[in-house]
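Peer 1: The following block contains a protein sequence and its predicted model.
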Amino acid sequence: MDLRQLRYFHEIVRLGSFTRAPEVLQIAQPAVSVAIRKLEAELELQLFQRHDRKVSLTAEGERLWVHAQRILQAADDARLEMQELKGLSKGAVRVGITGMMGSYYFPPILMAFRHRYPHLSLQVIEGGTWQLQQMLEQAELDLAVIVCEFLPTELEARVILREEMRVVVACEHPLAQQTTVSIKDFFKEELVLFRKGYFHRKLVDRLAAEAGVQPVIGFETNLIPLIKSIIKQGFGISTLLAMAVADDPDLVDLPFTEPVYLDLCIAWRRNGYLSKANQAFVDFLLENT
């Protein structure tokens, strides 16, 4: 078994196709098929169930998939570290950021980072907390901003921000006359929420479970301008980070009677290699938050 065979195996599983994998790998299809046959012969196991146009893993293939991901990530980490020691890498950062943070908190930080490190490549991916966490665990991201409360043991993280979640209503809404909003009163209203998988939605779902109520959800969208527009027109209320509603005269934001805070972290794989570029980004965040 060698790394080449494992990479072919990995791409076939990831793409679910013996046809698409060679295209991504930029090699001839027969070479991939031959390598997999040799791998199966060497292991004396069948790794794939072949169907008309699709492939699926056998039970033995599932076990190899777990090891292949770890082995290939370790090989990539080793190659990157060796390149950095030789000074061959210009440096790249792949960081995942949730939509609310990306819209209202990170733009000036990202620009300041690029100003300090103009030679580093910076790729920003937007997604929900759950999606970013999975991408991080699968090495599709180097870093991700996620909610500390939901941090799995496979990840290491540092807190970068504590932010209050505010109840957001239209100026004409009856709740706008109050100084605080109770959880009970919040869930009496029709809500405008992010889709499942975003920390905003996880928070609301947790609050509802603790209160023993079923939220009345009128709209689901991850577009913050649309959420705010729906609230302004009186079709629901929501809860957003304070930064998302600052300086908006058409909205009123109120604290919960018992204030709700979120701790946001910059996270990375605990057993992965944190490159110099990624370490520079983490250090920069901690210095500037």
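Peer 2: Arrived safely, thanks for sending.

Peer 1: When you work out contacts or count neighbours from here on, use the C-alpha atoms and nothing else.
Peer 2: Fine.

Peer 1: okay, how far is it across stretch 238-246, tip to tip?
Peer 2: 15 Å (C-alpha to C-alpha, to the nearest Å).

Peer 1: Quick check: buried residues in that stretch?
Peer 2: 238, 239, 240, 241, 242, 243, 244, 245 (16 or more other C-alpha atoms under 10 Å).

Peer 1: Second structure for comparison follows:
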Amino acid sequence: MTFDQIRYFCAAAQLGSFSKAAETVHISQPSLCIAVRKLEGEFGVQLFQPSRKGAVLTEAGRIFLQDAQNILTQADLAATHMEQFAQRDRAEVRIAYTFSLADAYIPRLLREFSEQEGRGCCIYSDEMPSDQIAQGLREGRFDFGLGSQIPPDPEIEQIPIAWQRLCLLTPPQDPGTYDDPAEFAAAPLICYRKDYPMYRLLSELFQERQIQPRILHYGYSEGAIARLVEQGMGIGAVAEIEGLEKYRVRVLHPAWLTGGRYIYLMRHRTRMVTQAARRLQERILAQKKQNGGQTGVP
């Protein structure tokens, strides 16, 4: 039994004519009749009774017609589902990124993508810490993410795309240079939240330099820390991201504050993503190749 045989049978049964059915399904009448006879031979029953009135169903034919129509309906529904998936595959992207990219890089990236190869794409984006991005990738909620390095994970591939060095943020009226780590340790510090990768990175640096900072506030992101620094609530140790220039802060690079972080493109090693998501990833990696990944932004 094939879909074509079922379709030919349904056409004849619904139209009550083998000739009209053959015309509707675009085959010859003898070919349609042969297909129906093959069905009858396979089932061992007669589906149409001999009649000069045309295609008249037997009792078996009436029973089979209900099932045959259900089969064709389900086949059409399956085809619709696949068409919808194909459209989504070409036109949907789910991306997550850290707050350090939210002010400038992500808006520019998505605008350029939408204006060029991503026209018509529907983009879902979320801002969150890198650890949460990784969890979302494991659960299949995102096509890919952009964030700080996470501990090695067999499910997550991490590709470095940019370097952001560490810096200090101070209020514009603050005369301090903080070249001396002791001066830094005496100042009120605004740092990242303790559950963020950047907090772990800075803690390792402070321990290596034997610095015990006086942390009074924990910020949500570089922008949140910069806004607190603007208000004179302390100084901030952050990654130097694109967009810091819009805040009323001084950006310092004392000699002892070395190192920084890479921004990574994070993706699941085995899970398939949409065509649109693959194109956006290719754009990001192409930009990295162009600038060598050495700048503060991808």
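Peer 2: Done, it's in. From a predicted model like this one, the values you see are computed outputs, not experimental measurements.

Peer 1: which among the buried residues of stretch 238-246 of structure 1 gets closest to residue 264 of structure 1?
Peer 2: residue 241 (11.4 Å; C-alpha to C-alpha).

Peer 1: what's whichever strand or helix holds residue 72 of structure 2 packed up against?
Peer 2: Under the criterion of DSSP states H and E, residue 72 of structure 2 resides in helix 59-91. The helices and strands touching helix 59-91 of structure 2, judged by 3 or more C-alpha pairs under 8 Å, 6 or more residues apart in numbering; DSSP states H and E, are helix 3-15, helix 275-291.

Peer 1: got the angle for the very next helix or strand once past that helix vs helix 59-91?
Peer 2: Toward the C-terminal end, the helix or strand that comes next after helix 59-91 of structure 2 (DSSP H and E) is strand 92-97. Computed by axes from the mean of the first three to the mean of the last three C-alpha atoms, to 10 degrees, the angle separating strand 92-97 of structure 2 from helix 59-91 equals 40 degrees.

Peer 1: so how far is the following helix or strand past strand 92-97 of structure 2 off the chain centroid?
Peer 2: Following strand 92-97 of structure 2 in sequence order, the next helix or strand is helix 105-115 (DSSP H and E). Offset of helix 105-115 of structure 2 from its chain centre (C-alpha atoms, centre = their mean, to the nearest Å): 15 Å.

Peer 1: From the rest of the structure, what touches helix 105-115 of structure 2?
Peer 2: Residues from elsewhere that reach helix 105-115 of structure 2 (C-alpha atoms under 8 Å, 6 or more residues apart in numbering): 119, 120, 121, 242, 280, 283, 297, 298.

Peer 1: Which strands or helices does the helix or strand following that helix pack on?
Peer 2: Going down the chain from helix 105-115 of structure 2, the next helix or strand is strand 122-127, by DSSP H and E. Applying 3+ C-alpha pairs under 8 Å, 6+ apart, one finds that strand 122-127 of structure 2 makes contact with strand 92-97.

Peer 1: once aligned to structure 1, how far is the strand it packs on on average?
Peer 2: Average distance between strand 92-97 of structure 2 and its aligned residues in structure 1, after superposition and using mean C-alpha distance after the TM-score superposition for structure 1, equals 1.1 Å.

Peer 1: Which residue ranges of structure 1 form helices?
Peer 2: 3-15, 20-25, 29-43, 59-85, 99-104, 106-116, 129-137, 183-186, 199-211, 224-232, 242-245, 276-287 (DSSP state H).

Peer 1: If you count contacts, what does the first one end up packed against?
Peer 2: Of the remaining helices and strands, those touching helix 3-15 of structure 1 by 3+ C-alpha pairs under 8 Å, 6+ apart are helix 20-25, helix 29-43, strand 55-57, helix 59-85.

Peer 1: among those, which is the most enclosed?
Peer 2: strand 55-57 (a mean of 17; mean count of other C-alpha atoms under 10 Å).

Peer 1: What span of structure 2 is that one aligned with?
Peer 2: Using TM-score structural alignment, strand 55-57 of structure 1 lines up with nothing in structure 2.

Peer 1: Could you list every helix and strand in contact with that strand?
Peer 2: By 3+ C-alpha pairs under 8 Å, 6+ apart, strand 55-57 of structure 1 packs against helix 3-15, strand 48-50.

Peer 1: Nearest approach to residue 129 of structure 1 belongs to which of the helices and strands packed on helix 3-15 of structure 1?
Peer 2: That would be, of the helices and strands packed on helix 3-15 of structure 1 and by C-alpha to C-alpha, helix 59-85, which comes in at 22.0 Å.

Peer 1: so how far is the closest one from its chain's centroid?
Peer 2: Worked out by C-alpha atoms, centre = their mean, helix 59-85 of structure 1 lies 21 Å from the chain centre.

Peer 1: likewise stretch 146-162 of structure 1?
Peer 2: 12 Å.

Peer 1: Before I go, just wanted to say thanks for your time.
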